[in-house]
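Chemist: Quick one, structure for this:
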Amino acid sequence: MPGGEDIEESRSSYWRPLIGGIKITRILNVGSTLSFAAVDDNGNEGYVMSGHAALNAGGIGGNIYQYLLPVGDVTDIGGYYSDAAWVEYSNVDPSIYYTDSNVVKDVYDQTDPLLGSMVYKSGKESGLTSGVVTAKYQTQPSQSFGTLYKQFSATYNSDDGDSGGPVFITTPTGKVVLHGVHRGRYNGYASFSPISGVMNDLDVTPIHA
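Modeler: Got it, this is the predicted structure:
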C-alpha cells in the first residue's frame, strides 16, 4: 500500500513507541483505543485517548496500560468540546495503525472534516471502517460529561472498545490527516469529537511525521 509500512504486529501486540489505533487498557484489562501522538503547550509528548475511558480508569492520575505494562497516567480530561483525554508519555510515534493487514501510516496534518466527506476510523474492536460525515458541530448528550458541544456524526461502523480510535482521511501519498476521536454512537450513527475540539480542550497539538 503506497506510503504504508508493512509490519508483523497486531493492534493488541506490544508497541513501543506507542501509535494511534492500538489497544490500550485500564485495570482488569478493559480496553479502548489509543488515538494519536501529540505534544502539549509545555512541550511534553504523550498521546490522546478516550475521555470516558480515562474517567473509568480513575480520572486524573488513573493508570493506563498497553500489553499489560504501564504507559503513563491520565494528565487531563476534556469534556466540553471533546470526549478525549491526555496522557503524558515520552515514547510515542506520529503514526496510525491503518488495517489489520498490518499497515501503519504516518500522520501528516489535522483538520475538521467537511459535511458529506468520507472518513475512516481505526479501532481496536472493529478495525478499519469508513463512512460519510452526516452532521457537524452538533450539541450531543454524553453519559460521562452530560453535554458535549460541536460534535460530529458519521456512517462508519463501530463497536465497544473502539472509543478513542482516530478518525481521519488518507492523502494520495499514503499519509494521514487527522479529523477527530471516536467517542461512541448517537441516534444510530457513529459520533466523534473533531480535532479542533480535542486540541481546544486539552491544549495539545498532534505530532507530524
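
Chemist: C-alpha only now, for contacts and for neighbours.
Modeler: Will do.

Chemist: any idea where the helices of this protein begin and end?
Modeler: Using DSSP state H, the helices of the chain run over residues 51-56, 195-202.

Chemist: Turn the ones you listed into JSON lines, columns for distance to residue 165.
Modeler: Shown next, in JSON lines, are the helices of the chain (distance: least, C-alpha to C-alpha, whole Å):
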{"stretch": "helix 51-56", "distance to residue 165": "11"}
{"stretch": "helix 195-202", "distance to residue 165": "12"}
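
Chemist: Can you say which of the ones you listed is packed in most?
Modeler: Of all these, helix 51-56 carries the top mean neighbour count, a mean of 23, counting by mean count of other C-alpha atoms under 10 Å.

Chemist: Which one, of the helices of the chain, ends up nearest to residue 67?
Modeler: Across the helices of the chain, residue 67 has its closest neighbour in helix 51-56 (16.6 Å, C-alpha to C-alpha).

Chemist: Which of the helices of the chain sits closest to residue 123?
Modeler: Nearest of the helices of the chain to residue 123, taken as C-alpha to C-alpha: helix 51-56 at 13.8 Å.

Chemist: Run through the neighbouring helices and strands of the closest one.
Modeler: strand 69-77, strand 84-88 (3 or more C-alpha pairs under 8 Å, 6 or more residues apart in numbering; DSSP states H and E).

Chemist: if you set the cut-off to 7 Å instead, what comes out?
Modeler: strand 84-88 (3 or more C-alpha pairs under 7 Å, 6 or more residues apart in numbering; DSSP states H and E).

Chemist: what angle sits between the strand it packs on and strand 69-77?
Modeler: On the basis of axes from the mean of the first three to the mean of the last three C-alpha atoms, to 10 degrees, strand 84-88 is oriented at 120 degrees to strand 69-77.

Chemist: another one to check against the first:
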Amino acid sequence: MRRSLTLLLLMAVGACDRAVDPVAPGPDYSAPVFSATMSEVSQDPTPSQAAVAQAVPGFGGYFLDESGAPTVYLTDTSRRPEAEQALAGFLASRGFAAADLRVRQGSYDYLQLEAWYNTAWPKALAVSGAVFSDLDEANNRLRFGAASTSAVLAVQSALALLGIPSAAMKVDQVAPIYQLATLRDRIRPAHGGLQLNFIVENTSPVSYLCTLGFNAVKDGVNSFVTNSHCTNVQGGSEIPTTYYQATRNTPDNIIGFEVDDPHYWISPDCPIPGFMCRYSDAARAEYAEGQEFAIGRVARPVLSNNPAHPDMLTIDAANPTFRIVEEQAYSVVGESANKVGRTTGWTSGLVTETCINSIVLGAAKPIIQLCQTRVQAGVDSGDSGSPVFRVRPDGNVVLQGILWGGSVSGTPSFVFSPMFGVERELGLLDTTDPISEPTKPGNGKGGGKKS
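Modeler: Below is the predicted model of the structure:
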C-alpha cells in the first residue's frame, strides 16, 4: 500500500479533456517518513502499511479477505500478539475482536517488498503499454499490469533484469482506466453527490458536467470540493471556475467560485522525466454569497448498484441524505466503499487496490496522481468529483475521498483520491456534520454558515 505506484492509461472524457497547466518545480511533497510508536499505531483506526511494518518485524500486509475477515501476513506467525496489538485500533473500529484476526504465512516482509518495489516500478513504467504497478499487500508480492500480451512480456523481461525473485512478482493483462468528467436537479441546501455544471472560460462555449464531492469549511470559508480536472485548468486557479448547480441556464444557479487548485509539481517522488504529480485530483470552491449548503451531508438515492432502473437517480424522500460523521485517511483492501455521482447514482463495491499511483495521459503535460485507491464498482462520465464513503453499522458514513476516474469496460471500477491526499494539498478541512440540522443561508462570507 505505502509506496505502490500504478500506471493507469487515462483518456479524457467530458470535463476531463483539458491540458495540464505547465509549472516550474513545485514544493517537496515527498512521502512522510513513518516513525510512529506501537502505541500510536495501535490507536489508529486505519494505520498505514508502512507504520505497521515498522512496529511488527516480519509483517507482510493487512487487509480484509474474501469473506470480510481481517487478515495479516507474517513471515513469523509467532508474532501474532504483536500484530494484534498494532492492529487493535483497526480491529475495534470495524467491530472485530483480536481473536478474529486471521494470520497467513507471509513469504516477504513488507519493508523488503517496498525496497524491491522502489527499484522495480520505474522500470515497469518505462515499458510501452504498461498499465499499473502495485505493492500488493493483499497478496504479499509486487503486481504489475499491462494492456496487451506483448506488453506483459516486455514488462516481465524488464523486471527479470533486477534480481528480484520471480515468485515475488506477478504481471497481468488488464484494461485501461479512464478519467470521468435525479441528482441532476437544483437542490438547496447543496450537498455532496449533486450535479455541477461549468464552462471552460475563454476557450469554448461547451459546458461540462461533474459531481459536487463534499462540503467543507476551511479557515472559516464555506466551501465545497470537486475534482481539479473539473476546473478551467487542471492544477492552478489563475483562471477561477464559476460553478452552477444543477445547470447554468440561469444566473440564479451560480453556486460558487474556484479558490484553491494546487499546481502539479516535480520532485524526487515524481521521477519520470516530463511528468508532474499531485496526491489528489481535488480543488476547492467558495460558496457564493447567500447560498445554502449542508455540511457533512451526501445525497442518498432510493437504489444502489442498479444502473438500469429508472429510479437510480431519485433521491429517497424519507431519508434524503447520508450523514458524514468522520473521515478516513487511508482505505483497506477488502473493505467497502460507496460513491454517489450525477451519472450512475449510488454504487458500491470492495476496495481492490490501495495507494496506487496513476499516470494520466491525454493532456499537454503528462501527470501522475500519487497514492490513489481503486474500487470494483460502477461508474461513468460525469461521476468525476463524487464523494466516496464507507457506511458504518449505525447508518452514518465515513468520508474516504473523492472519485476522479474509472473503467467502464470489462469489470467496472472507479479510482479515488483518499482524504490524506486531499487534505495534504488543500489543508485541513471541516467536513463532518456536528448536528443533524442543515446550515443557514450565507452571511456574505461565501455561503451558508455552520449553525
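
Chemist: wait, which of the helices of the first structure is closest to residue 146 of the first structure?
Modeler: With C-alpha to C-alpha, the closest approach to residue 146 of the first structure among the helices of the first structure belongs to helix 51-56: 11.3 Å.

Chemist: Now the closest one on the second structure. Mean distance?
Modeler: For helix 51-56 of the first structure, the mean deviation from the second structure after alignment is 2.1 Å (mean C-alpha distance after the TM-score superposition for the first structure).

Chemist: Let me see the contact set for residue 223 of the second structure.
Modeler: 215, 216, 217, 284, 285, 286, 287 (C-alpha atoms under 7 Å, 6 or more residues apart in numbering).

Chemist: rerun that using 8 Å as the cut-off
Modeler: Residues in contact with residue 223 of the second structure (C-alpha atoms under 8 Å, 6 or more residues apart in numbering) are 215, 216, 217, 256, 284, 285, 286, 287, 446, 447.

Chemist: cool, residue 297 of the second structure as well?
Modeler: Contacts of residue 297 of the second structure (C-alpha under 8 Å, 6+ apart): 191, 192, 214, 215, 321, 322, 323, 324, 432, 433.

Chemist: My read is that the last one contacts residue 327, right?
Modeler: No: here residue 433 of the second structure does not reach residue 327: they are 11.1 Å apart, not a contact under C-alpha atoms under 8 Å.

Chemist: pull the longest helix from the second structure.
Modeler: helix 110-125.

Chemist: what stretch of the first structure does that one fall on?
Modeler: Under TM-score structural alignment, helix 110-125 of the second structure corresponds to no residues of the first structure.

Chemist: Following the chain past that helix, name the next helix or strand.
Modeler: Next helix or strand after helix 110-125 of the second structure toward the C-terminus (DSSP states H and E): strand 130-136.

Chemist: top strand in the first structure by residue count?
Modeler: strand 127-142 (DSSP state E).

Chemist: Just give me how far that strand sits from the chain centre.
Modeler: Taking C-alpha atoms, centre = their mean, to the nearest Å, one finds the center of strand 127-142 of the first structure at 13 Å from the center of the full chain.

Chemist: tilt between the longest helix of the second structure and strand 130-136?
Modeler: Relative orientation of helix 110-125 of the second structure versus strand 130-136 (the same axes, to 10 degrees): 180 degrees.

Chemist: Could you see which of the contacts of residue 297 of the second structure carry over to the first structure?
Modeler: Mapped onto the first structure and checked by both residues aligned by TM-score structural alignment, their matches' C-alpha atoms under 8 Å, these keep the contacts 191, 192, 214, 215, 321, 322, 323, 324, 433.

Chemist: got the contact list for the last one?
Modeler: When contacts are counted by C-alpha under 8 Å, 6+ apart, residue 433 of the second structure touches 295, 296, 297, 323, 324, 325.

Chemist: Now with 6 Å, please.
Modeler: Taking C-alpha atoms under 6 Å, 6 or more residues apart in numbering, we find residue 433 of the second structure in contact with 295, 296, 324, 325.

Chemist: what's the nearest residue to it if we skip its chain neighbours?
Modeler: Spatial nearest neighbour of residue 433 of the second structure, chain neighbours left out: residue 296 (4.1 Å); criterion: C-alpha to C-alpha, 6 or more residues apart in numbering.
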